[in-house]
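Enquirer: Predicted model and sequence follow; I will ask about them next.
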Amino acid sequence: MSDTVIRVENLSKKYTIGHQQEKGYTTLRESIVKQTKGLLQPFQKHQSKHHNYEEEFWALKDVSFEIKQGDRVGIIGRNGAGKSTLLKILSRITEPTKGRIQIKGRVASLLEVGTGFHPELTGRENIYLNGAILGMSKVEIKHKFDEIVAFAEVEKFLDTPVKRYSSGMYVRLAFAVAAHLEPEILIVDEVLAVGDGQFQKKCIGKMEDVGKEGRTVLFVSHNMATVTTLCERTIWLMNGKVYQEGQASSITSKYLIHGSVTSGIVILETCNQDARFYFKRISLLNVECEITSIFDVKQPIKVCLEYASNHIFNNLELTIKIFNSNGMVIFTVNRSASLKQEIHNGQYISEICFPGLFLMPDIYTIDIDAHIPNVEILAHHQSVISFEIEETGSHLAIYRGSDCGMIFVDFPWQEHSLTKTQNN
């Protein structure tokens, strides 16, 4: 395999899903009567109202790729695309139905909080247990022990059974063990979302270090900014197949705008939303009040949100979040910044205008949500609509292709001469 450490060839995984169909609606009374008759007439054949059948579901279908030593590879895709199934097969947790994989080196996997931990054992005991599973000697584990504990920040709870750990403590220790016990291949499935922001940065830094040391990292995440920061390559799964793969920044940009409506208007289905509050429509308008998804960099963009409330809310917050093509959040704006938080029964349209010469030319996506802060989320729509800002002659147009940041700024300058003019 030379420097190839993972080779996947025509990998497929099938699951069998059982279904039960029932003719008509059966009440509790009918069920009891049926069971009683069955006891009284054990030899009588009863015609069943239930019809069982099985359905095949292919979580993965003919997946092939290669990963070389030291690669940091992101695995992306919508829910149900097959990401977790792929990682479970690579981690030897699940057997494939077809195809084969070749792996060269020790694999450490962190697929969900607490993977590989025994709940009754203490943090100290689990560190040694995981090291033993990876084939390390007690001396090797002891050499890394202090570094693991310091990274996880669980010194005070080291001799406490991990079943008493919070989810944050659990994931900190699990990641520290997986990353520090020197596996040749580290597989991480978006468990970092459990940790706080500071810990997530530590994890990303550690995974970068792992790659620089010549070890391989596979990272599954829905956060495209993190994938772009950490990974050099990205594999995009869709419906159990490899849809695209290539340079991380290019693939994540395509992923973000894929499936987003670019006509400038989206009508949202109300049947699957909370009856108390739901979004009906989002539309984007240019300076001529025309619905569009392409805007002149010098012109403003108006965002119109149409929604309905069947309840009186005293502290409901509406949020618009803007992402660039790399998946980074550019800014977030809340309705309460300009309007009162009280919302009564009725139909509403809220509008907000982004000025011209504000966002850099790029492709952007919008998330919208309605929530009661620190209580509940009533509606949330990811990548609900996308739009593009075109360079049409801004003052930075001569630097086309250069990284000039994410927003335009035009702060006033002042200049004072420090050279005195001498008269002859």
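Expert: Nice, I can see it. Residues are numbered from 1 along each chain as shown.
Enquirer: from here on, contacts and neighbour counts on C-alpha atoms
Expert: Will do.
Enquirer: Now do the buried residues in stretch 242-258.
Expert: Across stretch 242-258, burial judged by 16 or more other CA atoms under 10 Å covers 242, 245, 248-249, 251-253, 255-257.
Enquirer: Of the residues you listed, which belong to strands?
Expert: Among the buried residues of stretch 242-258, DSSP state E puts 242, 245 in strands.
Enquirer: okay if I get the buried residues of stretch 242-258 as JSON lines plus distance to Asp189?
Expert: Formatted as JSON lines, the buried residues of stretch 242-258 follow (distance: CA to CA, whole Å):
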{"residue": "Val242", "distance to Asp189": "18"}
{"residue": "Glu245", "distance to Asp189": "18"}
{"residue": "Ala248", "distance to Asp189": "17"}
{"residue": "Ser249", "distance to Asp189": "19"}
{"residue": "Ile251", "distance to Asp189": "19"}
{"residue": "Thr252", "distance to Asp189": "17"}
{"residue": "Ser253", "distance to Asp189": "21"}
{"residue": "Tyr255", "distance to Asp189": "18"}
{"residue": "Leu256", "distance to Asp189": "19"}
{"residue": "Ile257", "distance to Asp189": "23"}
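Enquirer: distance of Leu28 from Lys34?
Expert: 10 Å (CA to CA, to the nearest Å).
Enquirer: which one of those two has more residues nearby?
Expert: Lys34 (12 against 9; other CA atoms under 10 Å).
Enquirer: what element comes up after the helix or strand encompassing that one heading to the C-terminus?
Expert: Lys34 belongs to helix 28-40 when assigned by DSSP states H and E. Using DSSP H and E, the helix or strand that follows helix 28-40 in sequence is strand 50-68.
Enquirer: and that following strand, which residues are buried?
Expert: Going by neighbour count (16+ other CA under 10 Å), the buried part of strand 50-68 is 58-64, 67-68.
Enquirer: in terms of contact, does Ile291 touch Val266 like I think?
Expert: No - Ile291 lies out of contact with Val266 (CA atoms under 8 Å); the separation is 10.7 Å.
Enquirer: And for stretch 233-240, what's in contact with it?
Expert: Stretch 233-240 is contacted from outside by 58-61, 63, 71-78, 80-83, 227, 242-248, 251-252, 255, using CA atoms under 8 Å, 6 or more residues apart in numbering.
Enquirer: Stretch 107-122: which residues count as buried?
Expert: Taking 16+ other CA under 10 Å as the criterion, stretch 107-122 shows 107-114, 116-118, 121-122 as buried.
Enquirer: try it against this one:
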Amino acid sequence: MSRSEVAITVEELSKRYKLGLMHAGSIRELVNGVTDRLLGRRQEQRVDATEFWALRDINFSVQEGEVVGLIGRNGAGKSTLLKILSRITKPTTGRARIHGRVGSLLEVGTGFHPELTGRENIYLNGTMLGMSTREISRKLDQIIDFSEIEKFIDTPVKRYSSGMYVRLAFAVAAHLEPEVLIVDEVLAVGDSVFQKKCIGKMQEVGTEGRTVLFVSHNMGAVKQLCSRAILLEHGQVVTEGRVNDVVNRYLLGATECDSQGWIPHDQVRTGTGEARIRRVQLLGEQGDVATETLLGQRLHVRLDVEVLEDIPDAHFEIGVYSEDGIAVAVTHRDIDCDVDKLPVGNLVVDAEVDVPLLPGRYRIGAAVYRDSGYTIDGLERTVGFEVARYGKDHARPYRWGEVRGYVRPETKWAVSGAAVSQRTLVNKQVK
């Protein structure tokens, strides 16, 4: 790879933060501190600092015209890396070199002056990219049209909603012709139609020979947009390469529990917390933990739940998700209980889920929630499993090379016409 072909070069890059805790001290120290402040004296403060390495020894390069996905779990270091590449923060060690102008769309609130109007911020951003007023004016109508906020373009952006802000920010970043476009997960703020519009624009940018670095938790969007991906874990690059290979590695390694289904204590959850799902298991026919099911086989899901407070109106939810995070099937169950509330203690919930999944990789999600719809405890990514291409005793294998869709519904077919006698065909599930 020649140096002229490289758009981004990252070498031995590390970023360290110090997490400090100031001592309150004794009452005497507190009184003396107040006196010192009143008299204008300098105060000596004791601070305990612990080091946190957000990034450690990062190395990679991106060629001109590549569209590369940067993926990893929350806290992996993705946003820190993008801030360094966007020159918002500096690395502790190592260096990052970018050839050409950089347009970046990071978290909402970055890059625009809140007191300026949308139009004024377009010119401000263009100027920061080194563009002349004439160059910016030539792109102005395209930016406004793409953002779809023409009515508010002369309103200060501090009055914009998050969705309006993202629309304009993306339009500015994509249309002011940066050589390198950096886009963070902020597309999740916009509606689905606008997200598709943004993905289409990024594909267009890539075909024009410009470089795109795209961060997302939506693996479907990453695979649709990118040809290559980089996986970060705990601030380090663990693998990079073809997008399908890296995404599969991420999804297989992103199981939020151990081999027996126990959920780690630091797992990110949603909900109010009166109950906790401690373990999620997929069980085989013999009651053992399974990582594969046969084509047409029911799913036996078991939840271990710890109830921390009495809950009067609790219900369970189990979901099956594709490797791209698409909800394939979600089922709910009221808790059958002799009392009118779920009492404090540990319980086991078993569910037989009859969903005719097609071959592929899936994950199980689980939740406890209230009648009102409020989540008590929710986990979107727990155990992963694979549906084989054949049924029990290898009966009725899936005969198509490409798997399209996620489920095979039972269907009645009627074929009639002059050349055939009428008959009814039924697709039945493999049992």
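Expert: Right, received. Where do you want to start? The structure presented is a predicted model; accordingly, all values stated were derived computationally and were not measured.
Enquirer: returning to what we had before: between the buried residues of stretch 107-122 of structure 1, which sits nearest Lys13 of structure 1?
Expert: Distance to Lys13 of structure 1 across the buried residues of stretch 107-122 of structure 1 (CA to CA) is lowest for Leu111, with 17.9 Å.
Enquirer: Please name the nearest non-neighbouring residue to the residue mapped onto Leu357 of structure 2 from structure 1.
Expert: In structure 1, Leu357 of structure 2 lines up with Leu359, judged by TM-score structural alignment. Nearest-residue entry for Leu359 of structure 1: Ile407, 4.6 Å, with adjacent residues in sequence omitted and distances by CA to CA, 6 or more residues apart in numbering.
Enquirer: Give me the neighbour count for the counterpart of that neighbour in structure 2.
Expert: Aligned by TM-score structural alignment, Ile407 of structure 1 pairs with Val407 of structure 2. For Val407 of structure 2, the neighbour count with other CA under 10 Å is 15.
Enquirer: contacting residues around Val407 of structure 2?
Expert: Shown in contact with Val407 of structure 2 (CA under 8 Å, 6+ apart): 328, 355-358.
Enquirer: same thing with Val237 of structure 2?
Expert: Val237 of structure 2 neighbours (CA under 8 Å, 6+ apart): 58-59, 230-231.
Enquirer: One more: Arg124 of structure 1?
Expert: Contact analysis of Arg124 of structure 1 by CA under 8 Å, 6+ apart lists 158-159.
Enquirer: run the last query once more with 10 Å
Expert: When contacts are counted by CA atoms under 10 Å, 6 or more residues apart in numbering, Arg124 of structure 1 touches 145, 149, 154-155, 157-162, 173.
Enquirer: Surely it forms part of a helix?
Expert: Yes - counting by DSSP: H, G, I helix; E, B strand; the rest coil, Arg124 of structure 1 is located in a helix.
Enquirer: Map Asn130 of structure 1 onto structure 2.
Expert: In structure 2, Asn130 of structure 1 lands on Asn125 (TM-score structural alignment).
Enquirer: before we move on, which element is that match in?
Expert: Asn125 of structure 2 belongs to helix 118-128, assigned by DSSP H and E.
Enquirer: who does the next helix-or-strand element following that helix touch, helix- and strand-wise?
Expert: Proceeding N to C from helix 118-128 of structure 2, the next assigned helix or strand is helix 133-147, under DSSP H and E. For helix 133-147 of structure 2, the packing partners by 3 or more CA pairs under 10 Å, 6 or more residues apart in numbering; DSSP states H and E come out as helix 118-128, helix 162-175, helix 192-207.
Enquirer: Could you report the separation of Glu159 of structure 2 from Leu124 of structure 2?
Expert: Check again: residue 159 of structure 2 is Arg, not Glu. According to CA to CA, Arg159 of structure 2 and Leu124 of structure 2 sit 18 Å apart.
Enquirer: what about these two, which has more around it?
Expert: Leu124 (18 against 13).
Enquirer: so the more buried one touches Ser137, yeah?
Expert: No - contact criterion CA atoms under 10 Å: Leu124 of structure 2 and Ser137 do not qualify, at 11.9 Å.
Enquirer: And the buried residues of stretch 107-122 of structure 1, which is closest to Lys14 of structure 1?
Expert: For the buried residues of stretch 107-122 of structure 1, the nearest to Lys14 of structure 1 is Leu111 (20.0 Å; CA to CA).
Enquirer: show me the contacts for the residue lying closest to that closest one once chain neighbours are set aside.
Expert: Spatially, and ignoring its direct neighbours in sequence, Leu111 of structure 1 is nearest to Asp189 (4.7 Å; CA to CA, 6+ apart). Asp189 of structure 1 is in contact with 74-75, 83-84, 87-88, 109-113, 218-222, counting by CA under 10 Å, 6+ apart.
Enquirer: and for stretch 241-250 of structure 1, what span of structure 2 is it aligned with?
Expert: Aligned by TM-score structural alignment, stretch 241-250 of structure 1 corresponds to residues 236-245 of structure 2.
Enquirer: post-alignment, that stretch versus structure 1, mean distance?
Expert: Here stretch 236-245 of structure 2, set against structure 1 after superposition, deviates by a mean of 1.1 Å using mean CA distance after the TM-score superposition for structure 1.
Enquirer: if I look at Ser227 of structure 2, how far off is Asp245 of structure 2?
Expert: In this view, Ser227 of structure 2 and Asp245 of structure 2 are 11 Å apart by CA to CA.
Enquirer: Val348 of structure 2 too?
Expert: From Val348 of structure 2 over to Asp245 of structure 2 the distance is 36 Å, taken as CA to CA.
Enquirer: Brilliant, that's me finished.
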